[in-house]
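J.: Pasting the sequence and the predicted model now:
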Amino acid sequence: MRGRDGTLALGDQWHSVLSPGRRRRIRTRGRTVAAAALVTLSVASSVTTTSSAEAARPRPAYAYTANAASRNLSVVRLDATAVTGTVPVPNGAEDIALSRRSGRAYVTGGGRSNRVSVVDTARRRVVGTIRAGQRPMGVAVTGDGSRALVANAGSDTVSVIDTRRYKVIRTLHVGDWPRDVAITPDGRRAYVANLKSDSVSVIDIRRGRVVDTVRFERDIAAYAVAISPDGHRAYVSGGNGVDAVTVIDTHTNDVVETVQIPRGAESLVVTPDSSRVYVSGGFLTGDISVIDTDQLVVSHAFHVPHGAEGMAISTDGTRLYVAGGHDRPWMTLVNAETDRVMRSVRVGRSPLNIAPDTPQNPAS
């Protein structure tokens, strides 16, 4: 309250209080002001410290498995290796590609539908669907997140999607039964594995056209394709019992080598330094072969429990993530520096592919 002279009567003692351009006096009882000021400073300091700690705290790393049989995505927190959520995808979940810039995941329907579902990974729900071709299987997203390419096995086409408008802007005819697609690091070209025509179609993404076709001298049943992070090579696995990986020079689109894989060849992933290629043997074997890219030979192989279908690797190359595949509802985490299994987590039914969102190496 105010005293007779109009000053604030807060106690028995008078103190000068400076304000911009003038000085005024207030009186306080004992050490109330000092204590209040100390508490205020302490609280402010605590809030600042807490805010700084929260800002400095790394964002948790997650992986998303596309579970074909259960039509959903399992959200796996990697530092705990635990499923923290499930995203229903009614149109099917065959393959998944993640755009880290937009926080959107693109999920193909496979044999379930001709739709591509768009998932908001922060809200953990489907926010849109896009009609692609028949039996959309492989999907890849450009580095800037502006385009998604979908291999439509049933219609022998690739759909080019404008991700901002959720719209197919081009439909390109490729080989017979295109099963997988991969995009070069510069975002200019895409390589499409055509399972039944034993070929790879090369797409100029900016021009929106097929500019080359790599044809193989032997039947390889092109199952999956991966591009090395340095952009120099494309690796194509031969499925259906072929058990080989064909190496393509992306500068000339010539085949430079075919590497026999003794334990089966399905999905592939290349390490960030482009020095190794991991090749999964499938859900029945759980075997993974490792290709030395300097020598272009299999350097060694190892086994993981619960099957080995789709794979992905962390951005720093220290962790390999393995989806179990058909009838193998597991994701396995592998130390990529030692190729030793760390642990496995149960996910949805028939996880065929996996996409990690790893801003930095998760704690282990």
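T.: Yep, it's here.
J.: Going by C-alpha atoms from here, please, whenever you check contacts or count neighbours.
T.: Noted.
J.: contacting residues around Pro185?
T.: Neighbouring residues of Pro185 by C-alpha atoms under 8 Å, 6 or more residues apart in numbering: Thr142, Gly143, Ile227, Pro229, Asp230, Gly231.
J.: okay, among those residues, which ones form the most distant pair?
T.: When C-alpha to C-alpha is used, the two most widely separated members of those are Thr142 and Asp230, lying 15.1 Å apart.
J.: take the one below as the second:
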Amino acid sequence: MFSALRTRAGGGRRRPARTLRPALAAGIGILLISCTHATSVRKDSAVPVAPVLAGAGGRVYVTNQQDNTLSVIDARTYKVVATVPAGVGPEGVAAAKDGKHVYIANSGSARVSVLDTRNNKIVTTVTVGRSPTGVGLSPDGSALYVTNGGSNTVSLIDTRTNKVASTIPVGKSPVDVAFSPDGGSAYVANSGSGNLSVINTRTRRVDRNLPAGLSPVGVAITPDGRSAYVADETAAHVLAVGTRTGEVSTVSVGEGPFDVAIGPDGRFAYSADLGPGNVSVISTDSHRVSATVALGPPGTDPFNLEVTDEAIYVTNQGAGTLKVIDPDSNKVVATVTLGASPYGVAVS
């Protein structure tokens, strides 16, 4: 069985805590031009590391749930440049497109913390519902949707004022949220009711519900808006759900898929599979696994994903690391050692 310190079911469902395993890659690894070996980067390392991926830049933000911190990582060198106190039980994280702010769900205090990226300081907190887990920014950046697993609601925060503009009832134990490309719909994965609530962002109401397996904990929408990919935690599969028809295709992956993300061009979906410690690469054309990326032995616990043109970022809760995968070769090219129980990841 897979093990995890915290499931994404926002209703407070927890597995027993255990001692964290040592980081899988300690010290500095050797970077090969062929990108066939991983580079390990420690927070206390003074050894310079060459860029792994051409064109990569910006910052990567990772919440460390048990440390109550946020790690700020240089996306070019994979060095941790700051470790910031980030509220109680930080989980989901989202970065504004302009790079000025980062939003962090504090599951332990029913708040969202807002980070100013210029000085890496929390500048305000916003009270939301119980056990907030997932955060998602609307495509235009004007609204932050927050899933409140303990309240069965979504809080809509106006990012201009940092105030809750609306509270929307959804299904049981909402965990994750993703938007249609035009921003007209928000899809909420309800782990307790086995469906997706589809919120009309204009009326701020649930228009309809879509089937989503037994325990949907992660959701991502394809760039054409036609499919929602859903990680079903209690099953060994990812679902491709037609957003218009509700038709479901099942993709077999490893035990305990915990998050799903779509590549920018829409050709591939990526699933973080807790049980085997893998990332499954799914062709969105065929709905089949085209590659599997091993991140470590069982207990590595790949948790959450963020995908850009240059890299696939995966938090590994059991190993206390962030893995960086080259999307062209599907090879791990870097390992960054972080705090206790890395959870969410966002890139600016």
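T.: Done, it's in. Just so we're clear, the structure is a prediction, and the values are computed from it rather than from any experiment.
J.: And the TM-score between these chains?
T.: Put the two chains on top of each other and the TM-score (TM-score structural alignment, normalised by the length of structure 2) is 0.80; 291 aligned residues with a C-alpha RMSD of 1.6 Å.
J.: thinking again about what came up before, more crowded one of Thr142 and Asp230 of structure 1?
T.: A count of neighbours by other C-alpha atoms under 10 Å puts Thr142 above the other of Thr142 of structure 1 and Asp230, at 22 against 13.
J.: if I line the two up, what does the more buried one land on in structure 2?
T.: The alignment partner of Thr142 of structure 1 in structure 2, by TM-score structural alignment, is Ser138.
J.: what does Glu309 of structure 1 give?
T.: Checking with TM-score structural alignment, Glu309 of structure 1 has Phe303 as its match.
J.: try Ser117 of structure 1
T.: In structure 2, Ser117 of structure 1 lands on Ser113 (TM-score structural alignment).
J.: so how many other residues sit close to that match?
T.: With other C-alpha under 10 Å as criterion, Ser113 of structure 2 counts 24.
J.: That one: which element?
T.: strand 111-116 (DSSP states H and E).
J.: post-alignment, that strand versus structure 1, mean distance?
T.: Mean deviation of strand 111-116 of structure 2 from its aligned counterpart in structure 1 after superposition (mean C-alpha distance after the TM-score superposition for structure 1): 0.6 Å.
J.: re earlier: got a list of what the match of Thr142 of structure 1 touches?
T.: So Ser138 of structure 2 contacts Leu144, Tyr145, Phe179, Gly183 (C-alpha under 8 Å, 6+ apart).
J.: What remains of these once you look at structure 1?
T.: Using both residues aligned by TM-score structural alignment, their matches' C-alpha atoms under 8 Å as the contact test, the members of the contacts of Ser138 of structure 2 still in contact in structure 1 are Leu144, Phe179, Gly183.
J.: Can you find the partner of the last one in structure 1?
T.: In the superposition onto structure 1, Gly183 of structure 2 corresponds to Gly187 when matched by TM-score structural alignment.
J.: Tell me the spacing between that match and Val202 of structure 1.
T.: Distance, Gly187 of structure 1 to Val202 of structure 1, using C-alpha to C-alpha, to the nearest Å: 13 Å.
J.: These two: which has the busier surroundings?
T.: Val202 (23 against 18).
J.: From Thr40 of structure 1, how far out is that one?
T.: Counting by C-alpha to C-alpha, the gap from Val202 of structure 1 to Thr40 of structure 1 is 65 Å.
J.: Now Ala301 of structure 1: closest residue in space, sequence neighbours ignored.
T.: Closest residue to Ala301 of structure 1 apart from its sequence neighbours, by C-alpha to C-alpha, 6 or more residues apart in numbering: Ser289 at 4.2 Å.
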